[in-house]
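[1] Okay, predicted coordinates and the sequence, questions at the end:
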Amino acid sequence: MYALTAVIADEAMLRRRAAEWQHAAVVALREGLGLLPVPGELFMEMSGVRREPLEDGPSADSPFLHPLGPPLEALLTAWSEERPVAYVEAEFFGGDGHPSAAVWSGGARAWGPVFDDTFDGLRAGWPLNGALARLGVRSNDGAHDLFDAVGLGDERGTDGWLARAQARTRTS
């Protein structure tokens, strides 16, 4: 199973912004990006509300399994005044699942949210790849998937990324 809820942005900016949150830990991705895993504790800290999944799951009308809400949307909007920021969510198991993504830039939502429940493999039009492209990631050879280019496949989900980030913090 692959399950990810995270904020992706320029690594240095994300580290500065995440420093104010007790449950925040940033891990480096390739291409100069950082990933801030958003487990339930951090979601609560950032938004002031408990992370509750949609009863019927995500859809094109409600693209995120865990709706952002106005406080988290305002936070991402503010962060994007410095650098573009993506909020991504993905959940896959046995060929079924969904990715969703949105990007903020220049103090406004610039793209999305985009939802896709047809998982037929990684592709350019996939929401996470669309978000990464809007953060400036480019495939060197035109055939390399952006998801793979930044290393999003290196862990199986939010918990794995969080453990990696916390391990890095303990050894620093």
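    Looks like it came in fine. Residues are numbered from 1 along each chain as shown.
[2] only C-alpha atoms for contact and neighbour calcs from this point on.
    Noted.
[3] how about the helices in this structure?
    Listed in chain order, the helices of the chain (DSSP state H) span residues 11-18, 40-47, 69-79, 127-134, 146-150, 158-171.
[4] got the angle for the third one vs helix 11-18?
    Going by axes from the mean of the first three to the mean of the last three Cα atoms, to 10 degrees, helix 69-79 is angled at 130 degrees with respect to helix 11-18.
[5] which secondary structure elements does helix 69-79 contact?
    Helices and strands touching helix 69-79, by 3 or more Cα pairs under 8 Å, 6 or more residues apart in numbering; DSSP states H and E, are helix 40-47, strand 96-105.
[6] Format those as CSV; extra columns: distance to Leu146 and mean neighbour count.
    Compiled in CSV, the helices and strands packed on helix 69-79 are given as follows (distance: least, Cα to Cα, whole Å; neighbours: other Cα atoms under 10 Å):
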stretch, distance to Leu146, mean neighbour count
helix 40-47, 26, 18
strand 96-105, 14, 23
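[7] next up, a second structure to put side by side with the first:
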Amino acid sequence: MIGFIELSPANFFAAVIVRNDTSRMLSRMGHDHVVRAIPSQGRIELDTEQVDALSFELSFPARDLIVDADLDRPRVGLPGTIALKDRDATADNMLAKNQLDATRHPELGFACHGIKTGTDPRMQASLTVRNTRCDFELPLDLHVDPHHIRARGQIQLSHADLGLTPYRAPLGALQNRPELTFVVELDAELNPTR
């Protein structure tokens, strides 16, 4: 079936898990983070009989990233809730010039360049952050029928893969670990193309 998916927070979840470096002197003052991205446009065209040809690009406004939302933390296995002032401070640090530099680079990108189907499905994907593109294969748990698609992928990349350095507080007393875990989930009905 040929159709389209309208992405929404109800059927699409894209996030990165950022880990606190527990070897640092003040690490107990920090915590692991989950940062969720909401696409600025959310429509994907799909032919369920040719999933391997799937191709799309999504754009995520950096200033719309959601840090440590109460519902997102348990979804990715992180404990507890984070005070609003701490979430705001994390967001400010994340958007700063030495991190995402949201003023000069207001958009982040995620693209699918095809899917290898079969017993070990993988998405040919890329992330673009601060004009640095990182290509990778995203392992997928993929289920497709004529009217529905369910996919979940998770991969570990590093700050360096994206041209970034981990956040570091003054004197390095508090710092994030180099690795980043990206999670993408889609559970959506396919709308027929008219």
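    That came through fine. None of the values given here were measured: they were computed from a predicted structure.
[8] Report the TM-score for the pair.
    Aligned and superposed, the two chains score 0.31 in TM-score terms (TM-score structural alignment, normalised by the length of the first structure); 95 aligned residues with a Cα RMSD of 5.5 Å.
[9] re earlier: pick the most deeply packed of the helices of the first structure.
    Ranked by mean neighbour count, the helices of the first structure are led by helix 127-134 with a mean of 23 (mean count of other Cα atoms under 10 Å).
[10] re earlier: dump the helices and strands packed on helix 69-79 of the first structure into JSON lines; add distance to Arg168 of the first structure as well.
    Written out in JSON lines, the entries for those read as follows (distance: least, Cα to Cα, whole Å):
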{"stretch": "helix 40-47", "distance to Arg168 of the first structure": "18"}
{"stretch": "strand 96-105", "distance to Arg168 of the first structure": "26"}
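[11] out of the helices of the first structure, which comes closest to Ala86 of the first structure?
    Distances from Ala86 of the first structure to each of the helices of the first structure were compared by Cα to Cα, and the smallest falls on helix 127-134, at 6.3 Å.
[12] Can you spell out which helices and strands pack onto that closest one?
    Judged by 3+ Cα pairs under 8 Å, 6+ apart, the packing partners of helix 127-134 of the first structure are strand 85-93, strand 96-105, strand 108-115, helix 146-150.
[13] Next, the angle from that helix to strand 96-105.
    For the pair helix 127-134 of the first structure and strand 96-105, the angle between their directions (the same axes, to 10 degrees) equals 20 degrees.
[14] any idea of the angle helix 127-134 of the first structure forms with strand 85-93?
    Helix 127-134 of the first structure and strand 85-93 meet at an angle of 160 degrees, taking the same axes, to 10 degrees as the criterion.
[15] all helices for the second structure, in order.
    In chain order, the second structure shows helices spanning 72-75, 84-95, with DSSP H as the criterion.
[16] Can you add mean neighbour count and distance to Pro178 of the second structure and give the ones you listed back as JSON lines?
    Putting these into JSON lines (neighbours: other Cα atoms under 10 Å; distance: least, Cα to Cα, whole Å) gives the following:
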{"stretch": "helix 72-75", "mean neighbour count": "16", "distance to Pro178 of the second structure": "20"}
{"stretch": "helix 84-95", "mean neighbour count": "15", "distance to Pro178 of the second structure": "14"}
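[17] Distance to Ala9 of the first structure added to the helices and strands packed on helix 127-134 of the first structure, as CSV?
    CSV is the format used below for those (distance: least, Cα to Cα, whole Å):
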stretch, distance to Ala9 of the first structure
strand 85-93, 5
strand 96-105, 10
strand 108-115, 14
helix 146-150, 11
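[18] Quick one: closest of the ones you listed to Asp159 of the first structure.
    Between Asp159 of the first structure and those, the shortest separation by Cα to Cα is 12.8 Å, and it involves strand 85-93.
[19] Buried ones in that closest one, by neighbour count?
    Along strand 85-93 of the first structure, these residues count as buried under the neighbour rule (16 or more other Cα atoms under 10 Å): 85-92.
[20] Name the surrounding residues that touch it.
    Where contact means Cα atoms under 8 Å, 6 or more residues apart in numbering, the residues beyond strand 85-93 of the first structure that reach it are 1-10, 64-65, 76, 79, 97-105, 128, 131-132, 135.
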